[in-house]
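In: Below: sequence and its predicted model.
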Amino acid sequence: MSPWAVLTAAMTAGTAVSLIGQAYPTLAPFIRADLGLSLAAVGLLNTFIYLGTMLGSLPSGWLTDKLGSRTVMIVGTLIGAGLAVAVAVLARSQWMFIPLLFLVGLVVASATPAGAQAVAQSFPPERRGLVIGLRQMAVPLGGALAAAILPAVAHFADWRWASVVAALLAVVAALVAARLYYESLPTKAPPRGAHPALTQVLRERNILLAGIAGVTLPTGQFVMITYLILFLKERYGVPELTGAVLLTAAQFAGAFSRVFWSWLSDKMGGQRKPLLVMMVGLAGLFALVLAWLPSGTPLLLKALIVVLYGATALGWQGLHFSLLTELSPPGWEGRVVGFGLIFTSIGIASAPPLFGLLVDFSNNYALGWIAQAAVFGIGALLLSNIVERPRNQG
């Protein structure tokens, strides 16, 4: 089987799962009007999804190592489709919404360990950054499709119909992935006599630093997904559909930037840390620009700043998960990536409601964006202390 077929399957399934995971924050203006949510409650849409992701990450990594990435990838996508239909039918109040969002999060947890393991085992080490970057492109690509399709469906029909559309797309993606990725790849066994305990692996200094830094990395992405349309509307009077177009552009910029940075890291000898630290620092800078952008700024300049923010704040995943995969002992990739996903899920779950609380209490979006820049600064500091393995041994 062609490794490119495996990559295509992983990207297709990952995009569909990401679309479902980001559908409800993207639909926040419509859900807020329907269920009467506050800004802080809108942030909790992400919190409950990624609480499920946090608790499901390590089990998903273990299942990936044990059952194979194909099984986890396809079954997870189909379960996600079923849950999207359940949300459309059953979520008649915020109290019915919460447990369904948690279950969606459990499904979101399955995509990254399965996809990262599949492509890492299918390609040689000198291409690992590029292919994991391409696989992780599925996350903002799913978000971009969610922003491009679902608000329009919600505008002309209802947000529940938008959830059904997300489910249909996931079913199609699962069928495509099953067709392309028709066998499980063998898992590389650890060398004889090298069977470290899970707790020993996860306490290794560099893995721990990379994992903890992961709390900070996705915060800008999911604050943007949850609040950008509201921010542009309430601060600058930008219509919702125009805001959705800018969010789509930022998501596409993030999707392509993570591939570019991952490819560049391969060309620079496989070192992930330097580019990752630089990118996180730039994301903090653009967050500050958003905080202080004058109200009379032309729409085209607003769009440029939003796109540059997306290209940096969303560009971390390929490098981060490549780094975790390469810090992992052979055969433990799924579990180590799942371990890292626990921390990224904490950041995703906590950042949007905290951002919303800051804005609610200060009545000023600038404070939220300044806090976001500070979070990126902490992430860059943690990442700068990681010691990467030399790449010359492949």
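Out: Everything's here; your move.
In: CA only for contacts and neighbour counts going forward, please
Out: Noted.
In: Who are the packing partners of the helix or strand where Ala111 lies?
Out: Applying DSSP states H and E as the criterion places Ala111 in helix 94-122. Counting contacts by 3 or more Cα pairs under 8 Å, 6 or more residues apart in numbering; DSSP states H and E, helix 94-122 packs against helix 3-26, helix 39-67, helix 69-90, helix 128-136, helix 317-327, helix 333-362.
In: Name all residues that make contact with Ala313.
Out: Contact criterion Cα atoms under 8 Å, 6 or more residues apart in numbering gives Leu217, Pro218, Gly220, Gln221, Gly254, Met279, Val280, Ala283, Gly284 as the residues in contact with Ala313.
In: Identify those among those that sit within helices.
Out: Residues of the contacts of Ala313 located in helices (DSSP state H): Gly220, Gln221, Gly254, Met279, Val280, Ala283, Gly284.
In: here comes the other one, which I'd like you to weigh against the first:
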Amino acid sequence: MDAPPPNRWLMLALGTAAQTSAFVFVYGLPYLIPELRSAEHLTLAQAGAVVATPTAGLLLALYAWGAATDRWGERIVLTTGLGLGTVALAATPAAHGLALLSLLFALAGAAGASVSAASGRVVLGWFPPEQRGLAMGLRQTSTPLSMLVAAVTMPPLAQAYGLRGALAFAAGLCGLMAVLVALCVVDPPRPPKSPAGGERPRSPYREARLWRIHGASALMVWPQFTVGAFGLVYLTDVCGWSAVTAGQFMAVGQAFAAVCRVGAGQWSDRVGSRLRPMRTLAVAVGALCLLLAAFAHVRWVAVPVLIVLCGLSASTNGLSFTSVAELAGPHWAGRTLAVQNTGQNLTASLCPPVVGALIAAAGYGPAFAVAGACALTAIGTLPPRSGRAGGGTTLPRPSARDAATAGGAPSAGSPAPGGPTGR
């Protein structure tokens, strides 16, 4: 007799918690720069280079973890990655010197890439198409959650217990989630690897559609990081706010971003499309960025627009991830999510130095205008409304059978990620 399907909401909670735990270290490391400099006698430039190593490791490992997920499944990859991250972080108390610390941090970042590649598949695999947008929107709140946890825990831990104490906390989180994932995560069902004719699943990258979604989502990262990275600086430099007040304002914006991600996912489920809401949101983000550029020195206009942009500029993230996974199919979803993560992280890494240089040379208005241009360019980059279904274009209406299984796994008739969702 077949085992009963797991509770899909538990799978969502585990996937979100795994992503949050893995990235507390990545987002928390910048808060440890003072302790890092003091403990290792580093210059500010050296400390900055060390802080960048986890992201470098993550980018280099993303595709490999995605391929491993497609081959061996989500639970094995999540458990292995979180376990390796725990080992790398637990080894830092015995490590001294710039080279060895950088290596361990890069290995921890590379291990954390496993969660980016696999946790989304767990969520998408256990939810039917009409609930995936909401589920992925909830899962994507892991980014603001990890930033929140890092900001609340890492500075006081470093002050009380030093650099190694803060890193031990991050290692403990990863270790705890590795155990929970190993015990509780169940890989979603997949169709056979070869169709009836015996042919291997066709690569989704043979068509331009998937590349266009990758490109559009990378373009949408630019306004998100322009606002996120320089919103506080804008409020202090132009509006004359204190850093504390500006930080509290931006924290409200991050909370709004989490709400917008969930709302956008639920909207996409309701209208039966991922790309239609993404287009509408890109129009709104582009228009608001241009409005902010035009009124950058008019505070009563700029400040409300800035906080709205904090939310809306982050709202399309879950839509694009859900769309590429659905288009790719269950045997390619891990790799496509890895490529999606790689493109977004590369854009996020490039944006701050370029925007900082632009602000220094021309001011905030042109910087916000470039962000608006990126959002509007994303509209034309997205695939056209016509064409092959799937990939987030159209979704089936929920059947009675699907509704009856809403508390557990998708019914046998519910397509897996990337299945024929609109045919």
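Out: Now that the structure is in, tell me what you want to look at. Small disclaimer: the values here were computed from a predicted structure and weren't measured.
In: now the helices for the stretch 101-250 of the first structure?
Out: In the stretch 101-250 of the first structure, the segments counted as helices under DSSP state H, counting those that start in this stretch are 128-136, 138-156, 159-180, 198-202, 205-213, 219-236, 240-267.
In: Could you export those as CSV, including distance to Ser2 of the first structure?
Out: Shown next, in CSV, are those (distance: least, Cα to Cα, whole Å):
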stretch, distance to Ser2 of the first structure
helix 128-136, 13
helix 138-156, 19
helix 159-180, 9
helix 198-202, 32
helix 205-213, 31
helix 219-236, 32
helix 240-267, 20
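In: Name the stretch among these that sits most buried.
Out: Counting by mean count of other Cα atoms under 10 Å, helix 128-136 has the highest mean neighbour count of the helices of the stretch 101-250 of the first structure, with a mean of 29.
In: Which residue numbers in the second structure does that helix align to?
Out: When helix 128-136 of the first structure is aligned against the second structure using TM-score structural alignment, it corresponds to residues 132-140.
In: which parts of the helix or strand encompassing Val305 of the second structure are buried?
Out: Taking DSSP H and E as the definition, one finds Val305 of the second structure inside helix 299-312. Along helix 299-312 of the second structure, the positions that meet the burial threshold by neighbour count (16 or more other Cα atoms under 10 Å) are Ala302, Val303, Val305, Leu306, Ile307, Val308, Leu309, Cys310, Gly311, Leu312.
In: could these go into CSV alongside distance to Phe127 of the second structure?
Out: Written out in CSV, the entries for these read as follows (distance: Cα to Cα, whole Å):
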residue, distance to Phe127 of the second structure
Ala302, 40
Val303, 38
Val305, 35
Leu306, 34
Ile307, 32
Val308, 30
Leu309, 30
Cys310, 28
Gly311, 25
Leu312, 25
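In: Show me which of the residues you listed is closest to Asp269 of the second structure.
Out: For those, the minimum distance to Asp269 of the second structure (Cα to Cα) is 17.8 Å, reached by Leu312.
In: and of the buried residues of helix 299-312 of the second structure, the nearest to Arg388 of the second structure?
Out: If you rank these by distance to Arg388 of the second structure using Cα to Cα, Leu312 comes first, at 28.0 Å.
In: Next, find the distance separating Met224 of the first structure from Gly331 of the first structure.
Out: Met224 of the first structure sits 35 Å away from Gly331 of the first structure, going by Cα to Cα, to the nearest Å.
In: err, Ile346 of the first structure, not the other one
Out: Remark: distance between Ile346 of the first structure and Gly331 of the first structure (Cα to Cα) = 25 Å.
In: next one: Leu232 of the first structure
Out: Distance of Leu232 of the first structure to Gly331 of the first structure, computed by Cα to Cα: 46 Å.
In: Could you list which residues are in contact with Ala264 of the second structure?
Out: For Ala264 of the second structure, the contact set (Cα under 8 Å, 6+ apart) comprises Gly133, Leu134, Gly137, Pro277, Ser315, Thr316, Gly318, Leu319.
In: Need the nearest residue in space to the first one, chain neighbours excluded.
Out: I take that to be Gly133 of the second structure. Nearest-residue entry for Gly133 of the second structure: Gly265, 3.8 Å, with adjacent residues in sequence omitted and distances by Cα to Cα, 6 or more residues apart in numbering.
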